[in-house]
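Enquirer: The following comprises the amino acid sequence and a computationally predicted model.
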Amino acid sequence: MEKLPAQMTVVGISKPGGPEVLVPETRSVPKPGPDEILIKVHAAGVNRPDVAQRSGAYPPPPGASDLPGLEVAGEVVALGSGAAKHKIGDKVMSLVAGGGYAQYCIAQDAQAMTVPQALSMTQAGAIPETLMTVWHNVFERGALQPGETLLIHGGSSGIGTMAIQLAKAFGSKVIVTVGSQHKADACLKLGADHAINYKTRDFVAETRKATNDIGANVILDMVGGDYIERNYDAACIDGRVVQIAFLGGPKATVNFAKLMVKRLHHTGSTLRPRSNADKAAMVRAIEANVMPLLREGRIKPLMDSTFPLEKAADAHRRMETSEHIGKIVLTV
């Protein structure tokens, strides 16, 4: 077992602001507590909540690291008391409550998953946050069934590209909205049945056309704003709208009679504040249902770009252009 250094390089948030506030600093290597493991980070995924945290809009939950970073992949180098799922030397990928932008990161033993041989460590770093978000919201909350239609807004995002692959693997039909032909092509190549450029076409009309005027069974929405009422129009009878973000704003004027007439469910969730028990249960479901697909190489994260840890600011700049297709990952 290698001797752990006392100090490590991390990327902290010097003050709320633009990408330039992400600054490398030196900190003590953390020690895992009960039921925790310490991961030597090889790769850390970059996600929209990191951008929100950096700008001051998404504070970490109580007790979590103040460093950004919600998912990592790497090697287990220390175990806290009671950690029995993984052992030192194991290659794992894990959701974390924060602290991913670092050379070492604490994770909950129960939330870490073994990295399948079909994936590189960089790909593994792009998986946990997106996969757990998609699994919980599309399949647990949205209850998507084989043969049903899923409409994904932001189809070319990290979450969108994972949702396309998972929904297709489980036998559903997929429609996505995207902002360019380039993004549409990428989604169709991944397996989406229809890609709608929301800048030039009305997604409600196109979704109804693609479903023989029935509508989508499940809608995964990260936009909110004026999409809320349009989602009600695009959904089928007994449709489920699942909200995972509000990039277009959390407030809207909506005719809620449509909820009653169509018997719609409008739900939503956010992952970070959930209890460790909740997250561990999602991990167990993923290990049972999705891990075989990852091991067989049938599902892989679509990779947009990688940046060294010290260039985290550039990774955020890339995300804020919204030109990325798939996942942005920091390599350590």
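Expert: Sure thing, it's come through. Residues are numbered from 1 along each chain as shown.
Enquirer: can we go C-alpha only for contacts and neighbour counts from here?
Expert: Fine.
Enquirer: what about Met291, how many residues close to it?
Expert: Applying other CA atoms under 10 Å, we find 19 other residues in the vicinity of Met291.
Enquirer: For it, give me its contacts.
Expert: Met291 makes contact with Pro116, according to CA atoms under 8 Å, 6 or more residues apart in numbering.
Enquirer: and the comparison structure, right after this:
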Amino acid sequence: MLAVHFDKPGGPENLYLKEVAKPSPGEGEVLLKVAASALNRADLLQCTLSLQRQGQYAPPPGASNILGLEASGHVAEQGPGCQGHWKIGDPAMVLLPSGGQAQYVTVPEGLLMPIPEGLTMPQAAAIPEAWLTAFQLLHLLGNVQAGDSVLIHAGASGVGTAAIQLTRMAGAIPLVTAGSQHKLQMAEKLGAAAGFNYKEEDFSEATLKFSKGAGVNLILDCIGGSYWEKNVNCLALDGRWVLYGLMGGADISGPLFSKLLFKRGSLITSLLRSRDKKYKQMLVKAFTEQILPHFSTGNPQRLLPVLDRVYPITEIQEAHAYMETNKNVGKIVLELPH
């Protein structure tokens, strides 16, 4: 099969398609013929821990070295011990530890999700990582409640665009930060009550002004170090601050603990990729039951994945280079040859 490959860490120019061995499904696994796979920051240089293509963010033990944390496609084969929930040819989308940017990928059957009616394969590929992350941050970790105000950093990202919609669905009030007027306008179209351009204003002051001095009940933060003081400043009393990335660095200098203690604030940290299979299966099950029906055509509260661009996988270098410009609103998706 064809798969995205790189021989040495570095820039997008090192990526190319290579013929590699097609995997075989093991116990309780399904082989998915991939139709589309979305890019994630974990595939690039700029994200959380510095990263897989740069050779500093190895996949979890036992995972494939092929990039790609989510995919959509059709069930091609079932391994021994499968429970019979899926049939050959069924369309499905899946959360992966790696391996999605290839023509085939194996996956535990408990991580497969049905594709909602009315969605294309590229749209479906844009759901698993971003939407499961946003769902986890808001509900499992952030305990979002109706009426809460939620500050979402990187509001035009895949996770950000999902979190805006899920916050609205929970009856809470989404506020976002982003780095351009275009991104803020897109976020507001999705339901953000307000947006703040972090390049042009102090989002902490703007948030406090919007909330009439009360601050926000919940912060979803993929930035980390460079935002800590502004985050604490605009956190409401008893607020929850969920940290899931370090795009703004890992170092803190200053009285974080005393400021957080004064607010009685909770600092919660999370990574999805390194979670074990049991946790991911629980998350997939909860998301499939509670959220997935809202993606279907005709649902009055319809949720939609936001796609910025779709590239053929042969243009893998261009897709990665575009993501590194940080101009995308929503997801960048790769299409595999039929």
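Expert: All right, it came through fine. This is a predicted model, so every value here is computed, not measured.
Enquirer: Work out the TM-score between the chains.
Expert: TM-score of the superposed chains, computed with TM-score structural alignment, normalised by the length of structure 1, equals 0.96; 325 aligned residues with a CA RMSD of 1.0 Å.
Enquirer: Quick one: residues in contact with stretch 330-338 of structure 2.
Expert: With contact meaning CA under 8 Å, 6+ apart, stretch 330-338 of structure 2 is reached by 34-39, 101-103, 122, 125-126, 156-161, 305-313, 316, 319, 323.
Enquirer: Throw together a PyMOL command that grabs the buried residues out of those residues.
Expert: To isolate the buried members of the contacts of stretch 330-338 of structure 2 in PyMOL, using 16 or more other CA atoms under 10 Å:
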select buried, resi 34+35+36+37+38+39+101+102+103+122+125+126+156+157+158+159+160+161+305+306+307+309+310+311+313+316+319+323
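Enquirer: Please flag which of the contacts of stretch 330-338 of structure 2 sit within strands.
Expert: Secondary structure assignment (DSSP state E) places Val34, Ala35, Ala36, Ser37, Ala38, Leu307, Asp308, Arg309, Val310, Tyr311, Pro312 from the contacts of stretch 330-338 of structure 2 within strands.
Enquirer: Now the two most distant members of those.
Expert: Greatest spatial distance among those (CA to CA): Val34 and Asp308, at 19.9 Å.
Enquirer: which residues touch the most centrally placed residue in structure 1?
Expert: Closest to where the C-alpha atoms of structure 1 average out (CA atoms, centre = their mean) is Thr130, at 2.3 Å. Thr130 of structure 1 sits next to Gly158, Ile159, Met162 when contact means CA under 8 Å, 6+ apart.
Enquirer: these two touch, right, the first one and Leu302?
Expert: Yes - the pair formed by Gly158 of structure 1 and Leu302 meets the contact definition of CA atoms under 8 Å, at 7.3 Å.
Enquirer: Please identify every residue contacting each of those two.
Expert: Taking CA under 8 Å, 6+ apart as the contact rule, the neighbours common to Gly158 of structure 1 and Leu302 are Ile325, Gly326, Lys327.
Enquirer: Would you format those residues as CSV with distance to Ile13 of structure 1, neighbour count and secondary structure included?
Expert: What follows is the shared contacts of Gly158 and Leu302 of structure 1, written out as CSV (distance: CA to CA, whole Å; neighbours: other CA atoms under 10 Å; DSSP: H, G, I helix; E, B strand; the rest coil):
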residue, distance to Ile13 of structure 1, neighbour count, secondary structure
Ile325, 25, 22, coil
Gly326, 24, 23, coil
Lys327, 21, 26, strand
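Enquirer: To which residue of structure 1 is Asn217 of structure 2 aligned?
Expert: With the correspondence set by TM-score structural alignment, Asn217 of structure 2 lines up against Asn217 in structure 1.
Enquirer: what about that match, which SS state?
Expert: The local conformation at Asn217 of structure 1, judged by DSSP: H, G, I helix; E, B strand; the rest coil, is strand.
Enquirer: count of neighbours near it?
Expert: Here the neighbour count serves as a burial measure; for Asn217 of structure 1 (other CA under 10 Å) it reads 25.
Enquirer: Not counting sequence-adjacent ones, nearest residue to Ile127 of structure 1?
Expert: Counting by CA to CA, 6 or more residues apart in numbering, Ile127 of structure 1 lies nearest to Pro301, which is 6.5 Å off, once chain neighbours are set aside.
Enquirer: I meant to write Val283 of structure 1 there.
Expert: The nearest residue in space to Val283 of structure 1 (CA to CA, 6+ apart) is Gln111, at 6.0 Å.
Enquirer: next one: Arg273 of structure 2
Expert: With CA to CA, 6+ apart, the residue lying closest to Arg273 of structure 2 is Pro97, at 6.0 Å.
Enquirer: ok, which stretches of the stretch 101-250 of structure 2 are strands?
Expert: Read by DSSP state E, counting those that start in this stretch, the stretch 101-250 of structure 2 holds these strands, from start to end of the chain: 104-108, 112-114, 149-152, 173-178, 194-197, 216-221, 235-243.
Enquirer: Just name the most buried of those.
Expert: Per-stretch averages of neighbours, counted by mean count of other CA atoms under 10 Å, single out strand 149-152 among those, with a mean of 28.
Enquirer: Just give me the mean distance for that strand relative to structure 1.
Expert: Its matched residues in structure 1 lie on average 0.5 Å from strand 149-152 of structure 2 after superposition (mean CA distance after the TM-score superposition for structure 1).
Enquirer: Can you name the residues in contact with that strand?
Expert: Residues outside strand 149-152 of structure 2 that contact it (CA under 8 Å, 6+ apart): 160, 163-164, 167, 172-177, 216-221.
Enquirer: do stretch 33-45 of structure 2 as well
Expert: Contacts of stretch 33-45 of structure 2 from elsewhere in the structure, counted by CA under 8 Å, 6+ apart, are 47-48, 50-54, 57, 67-76, 100-105, 121-122, 125-126, 320, 324, 331-338.
Enquirer: Any quick PyMOL command for the buried ones out of these?
Expert: Buried members of those can be picked out in PyMOL with the line below, counting by 16+ other CA under 10 Å:
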select buried, resi 47+48+50+51+52+53+54+57+67+68+69+70+71+72+73+74+75+76+100+101+102+103+104+105+121+122+125+126+320+324+331+332+333+334+335+336
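Enquirer: Show me the contacts of stretch 33-45 of structure 2 that map onto helices.
Expert: Among the contacts of stretch 33-45 of structure 2, the subset assigned to helices under DSSP state H consists of Met121, Pro122, Ala125, His320, Glu324.
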